[in-house]
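Engineer: Quick one, structure for this:
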Amino acid sequence: MSAENRITAAFSVPPELSDRRLDQAAAELMPEHSRSRLQGWIKSGALTVNGENRKPRDKVMLDDRLELDAEPEAQVSWQAESITLDVVYEDKHLLVINKPAGLVVHPAAGHADGTLVNALLNYAPEVENLPRAGIVHRLDKDTSGIMVVARSLIAHTSLVDQLQTRTMGREYEAVVVGTLTGGATVDAPIGRHPRERKKMAVVPTGKPAVTHYRLVERFAAHTHVRCKLESGRTHQIRVHMAHVKHPLLGDPVYGGRLRLPKGTTEELREVLAAFQRQALHARQLTLEHPETGEILTWEVPLPEDMEHLLAALRQHVKDLDSHEF
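Structural biologist: Sure, this is the predicted structure:
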């Protein structure tokens, strides 16, 4: 098998992972691979420490060199399904799609089929041989917008590196509760909620997370913002905006109950009550092509439900203004 078709990676153990088990450190450094697969590679000698074979439970030390050189094998056992994909761009290395709200990315408990992975296995069967079927970053089920999927090992390695080095640019649009007076940066670590394990939260022991946001449009009791990520933590924008007391409109997990602004018209009341997802859309994606090195940018427009929401919020401002005279 040619070198370019092998799964390779190399890392030096950073201070925060020193004295951790080898399988735990590997999972932190290579989150795109499952823990069980990493343990298998350690046991087979495909994943070494300083060129030597180790056991999964062996401790690693600062600056130890972890090297992976493994043959690809079928990584998934899910079924291909004929599910329509909105393809924005594709070549032999990349598949860029516009994910609709409501589509789950990965099969899991409660969502064994009907997911993006099932659709990918039908549209691009070669992703079966890639870690996590070529998916290197996710969007929540009810977040819409642009995603990139690797179609080759070269692309997978490159995209994971771009995510880890924060060179992949991702911009989102959101509607938050409350009126913001300006943009800002939220720099707060995110980890598992200490009591509600299905939720994430800003916690001192969390992983570093940085979100920049700026104003697009301000309404009577809501604000349309654009967010840019420096990191890619689970639920990052949702957690960070809730942390600064401006949760995403419609967020069932971090937004609390629906709060209607003063002077809400019946029309706006109906629109807000009907918007049953977090108002979050991945608008723009910028990355370096894994083969050519070209910097590519794609942008997808807001979906119809968010456009309808923004139109209703604008109309509410007009209605309030007209009542002042």
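Engineer: CA atoms for contacts and neighbours, from now on please.
Structural biologist: Noted.
Engineer: Now do the helices in the stretch 201-325 of the chain.
Structural biologist: Per DSSP state H, counting those that start in this stretch, the stretch 201-325 of the chain carries helices over the ranges 236-243, 266-274, 304-323.
Engineer: for these, which one ends up most surrounded?
Structural biologist: Greatest average neighbour count among the helices of the stretch 201-325 of the chain goes to helix 236-243 (a mean of 22), per mean count of other CA atoms under 10 Å.
Engineer: helices or strands up against that helix?
Structural biologist: Packing partners of helix 236-243 (3 or more CA pairs under 8 Å, 6 or more residues apart in numbering; DSSP states H and E): strand 200-202, strand 210-218.
Engineer: any idea of the angle the last one forms with helix 236-243?
Structural biologist: I take that to be strand 210-218. Relative orientation of strand 210-218 and helix 236-243, computed by axes from the mean of the first three to the mean of the last three CA atoms, to 10 degrees: 70 degrees.
Engineer: Let's see this one next, to set against the first:
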Amino acid sequence: MEASWQYTGTEPIKIKKFLQSLGMGHRLFNDIKKGQGEFLVDHRPVRPTTKILPNQPLTIRVNPEPADPTVAVSHDPLQVVYEDDNWMVIDKPAGVTSIPGPSVTNGTILNRVTGYLLDQQSSDQRPHLITRLDRDTGGLLLVAKHHVASSMISQQVQQHQMVKEYTALVGGHLTKDHGIIDKPIARVAGQVQRVVSAEGQPASTEYWVEAEGTGWTRIRVRLHTGRTHQIRVHFAAIGHPLLGDALYGGDTSQGDHQLLHASRLAFRDPFSQRRLSFTSPLPASFTKIMI
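Structural biologist: Take a look at the predicted model:
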């Protein structure tokens, strides 16, 4: 795998500092340094301690990551919204699991992407899911097609710089058209669900009311943290659980799963330095209620 950038600064800079400014994690840099790849400046191999001069190109060559033998290959349908050499954006339907686990070992999005890349003769690429969704939540997922991309995006994930917006239908009508729910979320020992608890991890959810109908409100939600079930827990905690969400007390008379959809995803591509943004239309489970 190979990637190149042009250094546009005005002062010499060490390779490590430049790559860190682009988003590269420490682990990948050290792997290359230890012989799992090489650094090139002006197309010539250099030491990791080399400084890059203004307007010089930097290239990294990295050995391919071995395929994961524990991930089965699936050729089930996959809706690809966007694809380039480094990324795939997938529109996941509700009811499909993101990654394999003890109860679901095949047919997940990761299995399907693995099969898709093999069909594209991309055998040197091992996909990594950068964002994940609950099985019954549909919408946009970001996939890194190789471990270099996974490393380059890690900083944006850790610092919550990616824009992840959701559309949800909640029960009742909210008192404010815009608000932020700041309530810590904790695990429940031995159970799937989470709860708001002073002993939990900080969690922040911002929302905007977009439409209202009989017994429901459609909201746009942006996550400022990434806790498990965060949106579901927060709106249940303020008395407006998501429609269809049996786990958190939502009305299930019009649906068998939570009405939550990952409708927008945006991030800075660390390879092209462009801002990429994607949207996903609401599924029929939403529109049939909002008629």
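Engineer: quick revisit: now render the helices of the stretch 201-325 of the first structure as a markdown table, adding distance to residue 287 of the first structure.
Structural biologist: Below are the helices of the stretch 201-325 of the first structure laid out as a markdown table (distance: least, CA to CA, whole Å):
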| stretch | distance to residue 287 of the first structure |
| --- | --- |
| helix 236-243 | 20 |
| helix 266-274 | 35 |
| helix 304-323 | 26 |
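Engineer: Residue 119 of the first structure: which of those is closest?
Structural biologist: Closest to residue 119 of the first structure of the helices of the stretch 201-325 of the first structure, according to CA to CA: helix 304-323, at 22.5 Å.
Engineer: Would you pull up how far the closest one lies from the middle of the chain?
Structural biologist: How far helix 304-323 of the first structure lies from its chain's middle: 29 Å, per CA atoms, centre = their mean, to the nearest Å.
Engineer: if I line the two up, what does residue 187 of the first structure land on in the second structure?
Structural biologist: Aligning on TM-score structural alignment places residue 187 of the first structure opposite residue 182 in the second structure.
Engineer: got it, and residue 304 of the first structure?
Structural biologist: Aligned by TM-score structural alignment, residue 304 of the first structure pairs with residue 284 of the second structure.
Engineer: Mind listing what's buried along stretch 171-182 of the second structure?
Structural biologist: Under the neighbour-count criterion of 16 or more other CA atoms under 10 Å, stretch 171-182 of the second structure has 171, 172, 173, 174 buried.
Engineer: again, but for stretch 156-168 of the first structure
Structural biologist: By neighbour count, with 16+ other CA under 10 Å as the criterion, the buried positions of stretch 156-168 of the first structure are 156, 157, 158, 159, 160, 161, 162, 163, 168.
Engineer: quick revisit: what would the helices and strands packed on helix 236-243 of the first structure look like in a markdown table with mean neighbour count and distance to residue 231 of the first structure?
Structural biologist: Shown next, in a markdown table, are these (neighbours: other CA atoms under 10 Å; distance: least, CA to CA, whole Å):
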| stretch | mean neighbour count | distance to residue 231 of the first structure |
| --- | --- | --- |
| strand 200-202 | 23 | 14 |
| strand 210-218 | 18 | 6 |
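Engineer: Rebuild those as CSV, extending it with distance to residue 95 of the first structure.
Structural biologist: Output for these, formatted as CSV (distance: least, CA to CA, whole Å):
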stretch, distance to residue 95 of the first structure
strand 200-202, 29
strand 210-218, 26
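Engineer: which one of those strands lies closest to residue 254 of the first structure?
Structural biologist: Closest among those, once you apply CA to CA, is strand 200-202, at 9.2 Å.
Engineer: quick one: that closest one aligns where in the second structure?
Structural biologist: Mapping strand 200-202 of the first structure onto the second structure (TM-score structural alignment) gives residues 194-196.
Engineer: Distance from the chain centre to that stretch, please.
Structural biologist: Its chain's C-alpha centre and that of stretch 194-196 of the second structure lie 22 Å apart, by CA atoms, centre = their mean.
Engineer: With that, I have no additional questions.
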